Every structure is written in C-alpha cells, then in structure tokens.
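Chemist: can't give you the sequence, but here's the structure:
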C-alpha cells in the first residue's frame, strides 16, 4: 500500500533542464527530485542520425531499456513538425522523460543555425499544495516566463485547472493542455509552458512515499498500459523500484544538474 509522504505540504518539487546546441549535435540534461538523464542527439543538418541517453537516476530498473524505442527518431527530418516526431516515437512506448528530451533536442537542432553554440536553461518549481492551490513557475536563463496557480483538490473547482493568471483561468493542465497551450503560446514561451506542465505532472509524486521500495514494484501501482515504457506489459512485470533515487531539492536547487551520487 502506498503511504502518504509525511513531508508533503512543506516542500517544493524542482526540475532543471539545460539544452546545448552545437553544429550537428544537441545535448540535453535533466534532473529533478525523481530523475537524472543526459541525452545527446546527432544530425547531419537534415535528419537525426544518432541518439544516446545516459540514465543516471531512474525510478525503475527497466527505465534504461527505453533507449530502444527512442531509436525510432533516427531518420526523422528536422524540417518535419513535432506532431510527426511524436507519432513516430509513440509516447506511450517510451520513457516519458527520454521522449520529451529527444523532442526538445530535435526542436533545437532544427532551430540552430549550425554555427557556434547556443544554450538554454530552464528552472521549474512546483510547490506542494497549500490551501487547495499548487503554485508552479518556470524561468528561462534566470528570467521568469510563467507563474501559475493550479487548483489542487478543492470541492468547487475541477482539479488540475488553472486559477491564475486571470487570462488563463479555467484552462486544464492535464488532459487537454496541449490543445490550448499550442494556441496560446509560441516560441520559447510555448516550450517553457510544456516543460512546466510536465514538471507539474511529475511533482504529484511528492504526495506519496514508496518506501520500502521492495514492497512497491511497478505492477502494484495499477497504472494503465501505455502510461510509459516501464508500465507496459512485458516491462511492468519486471519493473522494480530503484533504491535511493528520490531526492528533495526544496532548499538546494543549486545542486540540480550536478548529478550527485
């Protein structure tokens, strides 16, 4: 049985993503309270030619296997749209986080002029729910981009619904998010909105404690087929939680992307 996290309500989920685009290569690093990955993608200026992932900190022993379905990105044309890439990769067949990092890498490969080096750093913070509200925010290269308030579990408002800023009130941040966000934002603000939505999704894990990990194999979570690679049939039966992978960066955001053991 999953137990509630006794510290939930006092902390903040944090995630940091760094993207570095150079000629023919893009590197993406991501670390948060539950994960740590490094991804490198190569291209010839027209198509993806190679992708590698270093899974430094993963929730399940099976997560590293998800590098295999990610190879479907090979051959993808950089001038094709994101929807084409997502349909090629099939999100539910992949590790959610490797998948998102690959999509981000392809976008920056397509946008990068091929000369010099460009970098982008995203910092996300999702506070634990307090008085029925979750505050989520993201900065790009130290400059605030989005600052949202999201309904947690209040009785009179659907959960996972934006309540602030006023111009976005009533918009969903789970199912239906991408439909409106793709219309409301473009460029970097759209990229940041998608990143913040993902952070909000993962931040919900702070509500629970899966200790001791031996008592909480993946199959006990009851997640639907297609939720991610490790929850799919054939993997979920072998998915066992990794020891010591959950970190709390509430007061130490400077440690993110250092990938400490």
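Modeler: Ah, there it is. Note that the structure is a prediction, hence the values are computed from the model and not measured.

Chemist: make it CA atoms for all contacts and neighbour counts henceforth
Modeler: OK.

Chemist: all helices for the stretch 1-150 of the chain, in order.
Modeler: The residue ranges that make up the helices of the stretch 1-150 of the chain, judged by DSSP state H, counting those that start in this stretch, are 67-70, 82-89, 96-111.

Chemist: for the longest one, list every residue counted as buried.
Modeler: Going by neighbour count (16 or more other CA atoms under 10 Å), the buried part of helix 96-111 is 96-110.

Chemist: tell me how far it lies from the chain's centre.
Modeler: Averaging C-alpha coordinates over helix 96-111 and over its chain gives two centres that are 11 Å apart (CA atoms, centre = their mean, to the nearest Å).

Chemist: what does stretch 159-176 contact?
Modeler: In this structure, residues lying in contact with stretch 159-176 by CA atoms under 8 Å, 6 or more residues apart in numbering are 147-153, 177, 180, 197, 201.

Chemist: same question, stretch 87-96
Modeler: Applying CA under 8 Å, 6+ apart, the set of residues contacting stretch 87-96 is 63, 66-67, 69-70, 72-73, 99, 226-230, 232.

Chemist: and with 7 Å instead?
Modeler: Residues external to stretch 87-96 that are found in contact with it (CA atoms under 7 Å, 6 or more residues apart in numbering): 63, 66, 69-70, 72-73, 99, 226-229.

Chemist: just stretch 224-231 next, same as before
Modeler: Under the contact criterion CA under 7 Å, 6+ apart, stretch 224-231 has outside partners 62-63, 66, 92-96, 218, 223, 232-233, 236, 239.

Chemist: okay, one more to line up with it:
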C-alpha cells in the first residue's frame, strides 16, 4: 500500500530510514514539490475520496501458537495477509507468507524475500529483525506481520491480538487507539506527525527513525512493540484519503509512496497494476476473523 515510511505530513523523510525522499509528499493536504528523475513522464494526480472525514481506518493483527508453530494474520482496509513460522525456540527455521487480499498484482511475490528471515535468531526487537534484511526489498505489511511473528515466538506467549483504530483526520488531528488482547493499551492524540498526548509519547514525532529507536531504548518490550504497531497504523491510515479504484497502477501513486517497499522498487513499479475492488471500509468495525476479508 503506502511505503513503510510514508507519513504524508510534516516530515520530509522516509519515516523508517530518515533519508530524504525525492518524490513529492503530502503536507496537510498540499503537495510539496520534489525533484523528479530525468526523462520520467509526469505522474497523474491521485484521485481523492469525497467522503473522507467521516470514517475510521481499522487494523487487526492476530498471532497464536498452533501445533508448535506460530501463525499470524493481518487485516485492514487495504490488506489481508497471513504468515506461518516454524522455530526451535532459538532461531527461525521456516517462514511462509500468503496474501489473501492485496492492493497491487505484484504483492504476492513478496513472499520470496520474506525467506531471508530464515535462520535469524528469535528476538523481541523489531528493529533487530529489520536489520537482518533490507525492509525496502519486502512488502511492508507482510514483513510487519512476519516480524511480529518472530517477536511473538521469542516471547513464549500463546496468543496476541492487536486491534487498532484511526479516525479520519479533522484538519491534521486525530485520535489513534490500540487494544491488546481485548484491553485498551494506547490512546494517542495526534497532530500531523506528532503525538500531542499522553506521556511518555507526548511531543514525540512519528517521522524518522528516532521514534523507533526511542521506544525500544526507553520502554519495556511489550509497550515498545505496541507503540510501533500503532505508529504503523497511523501512517497507513492516510491511505483512506485516496480513491484507489481510480488508480490504474503503482506508478500513478509513486510520488506519494516513494520507492521504499517491494512493489514500489524501481525494478517492479512499472508492472504493478492496481487490484480494483480490493479496498474495504471497516468504519463500523472489522468482522469476526475467519477466511479472507
């Protein structure tokens, strides 16, 4: 969907790498000019949804142990992915990813680079997992789910359920929430890319790698993981602004997404056709898990 670090707000850098982005990005509804690659054809404006402002972006991530394996699922407005992870209590032995609902026709092939996680040591640190491979070669959301599966295996827990909600922004403001295993865990008041309240997150920018470094250094493993999961939901919720059924291919969206994921990589973006009808509106709530959503 969006690149792993797209914020579309005050930061002019990829939120994952903190490297400057060449394409234009969205700043509170305005496009910032950026340098285009020489000889590139102009990119068409992306159509916006007329009903934005009245809905809610939702994401559910479920992880559980089954027959000695870790299984996981991720469902939101734009995606429906699953993972299956085998481990020996110390290392990842085997990992498989599958796509049940995708935004671009290229997304299923992202299960191949996911195999680079095989052999890595189990760890609770999502940043350590990202250092084991190049996240830009991965599907952002499949890799997120796989990383959480690795962390879940390291935790020794039996089940984990994250449920997230980010209402459409009023101006630049919204309130993002995360429940963990059925109980409220995080509630952030957000203005643009900054958490306004509550402590200890108040005043922290979600742009750049500084937030990710801070949560893993300052917070316990469970809270650090939850904060990273909620941050991603805040980022991806911007996608509700766009009418993706009127976006023919990934090149049309490239100026917003950059090149920081599997589909938007330079060697693949030209062949990434949009899967029309793949967006869901879960404003009223996600349905019960089971089968593809």
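Modeler: Everything's here; your move. The model shown is predicted, which means the values in this text are computed figures rather than measured ones.

Chemist: which residue in the first structure lines up with residue 225 of the second structure?
Modeler: Correspondence of residue 225 of the second structure to the first structure, assessed by TM-score structural alignment: residue 191.

Chemist: that match and residue 174 of the first structure, how far apart?
Modeler: 16 Å (CA to CA, to the nearest Å).

Chemist: in space, what's closest to the corresponding residue of the first structure for residue 187 of the second structure - neighbours in sequence excluded?
Modeler: Under the alignment by TM-score structural alignment, residue 187 of the second structure pairs with residue 147 in the first structure. If the residues on either side of it in the chain are set aside, residue 147 of the first structure comes closest to residue 137, at 4.3 Å by CA to CA, 6 or more residues apart in numbering.

Chemist: does the one you found touch residue 127 like I think?
Modeler: No - here residue 137 of the first structure lies out of contact with residue 127, judged by CA atoms under 7 Å, at a distance of 8.9 Å.

Chemist: so what's the residue count around residue 230 of the first structure?
Modeler: Neighbours of residue 230 of the first structure under the rule other CA atoms under 10 Å: 31.

Chemist: scratch that, residue 281 of the second structure is what I was asking about
Modeler: For residue 281 of the second structure, the count of nearby residues is 15 (other CA under 10 Å).

Chemist: next: the one 5 residues further on.
Modeler: The criterion is other CA under 10 Å. On that basis, residue 286 of the second structure has 18 neighbouring residues.

Chemist: likewise for the one 4 residues further on?
Modeler: Number of residues near residue 290 of the second structure (other CA under 10 Å) recorded here: 7.

Chemist: grab the nearest non-local neighbour of residue 144 of the first structure.
Modeler: By the measure of CA to CA, 6+ apart, the closest residue to residue 144 of the first structure outside its immediate chain neighbours is residue 138, 6.0 Å from it.

Chemist: aligned to that neighbour, what sits in the second structure?
Modeler: By TM-score structural alignment, residue 138 of the first structure lines up with residue 178 in the second structure.

Chemist: and its match, what does it touch?
Modeler: Remark: with contacts taken as CA under 7 Å, 6+ apart, residue 178 of the second structure is in contact with 162-165, 184-187, 230.

Chemist: dump those residues to JSON lines, plus neighbour count.
Modeler: Written out in JSON lines, the entries for the contacts of residue 178 of the second structure read as follows (neighbours: other CA atoms under 10 Å):
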{"residue": "162", "neighbour count": "21"}
{"residue": "163", "neighbour count": "23"}
{"residue": "164", "neighbour count": "24"}
{"residue": "165", "neighbour count": "24"}
{"residue": "184", "neighbour count": "13"}
{"residue": "185", "neighbour count": "15"}
{"residue": "186", "neighbour count": "16"}
{"residue": "187", "neighbour count": "18"}
{"residue": "230", "neighbour count": "24"}
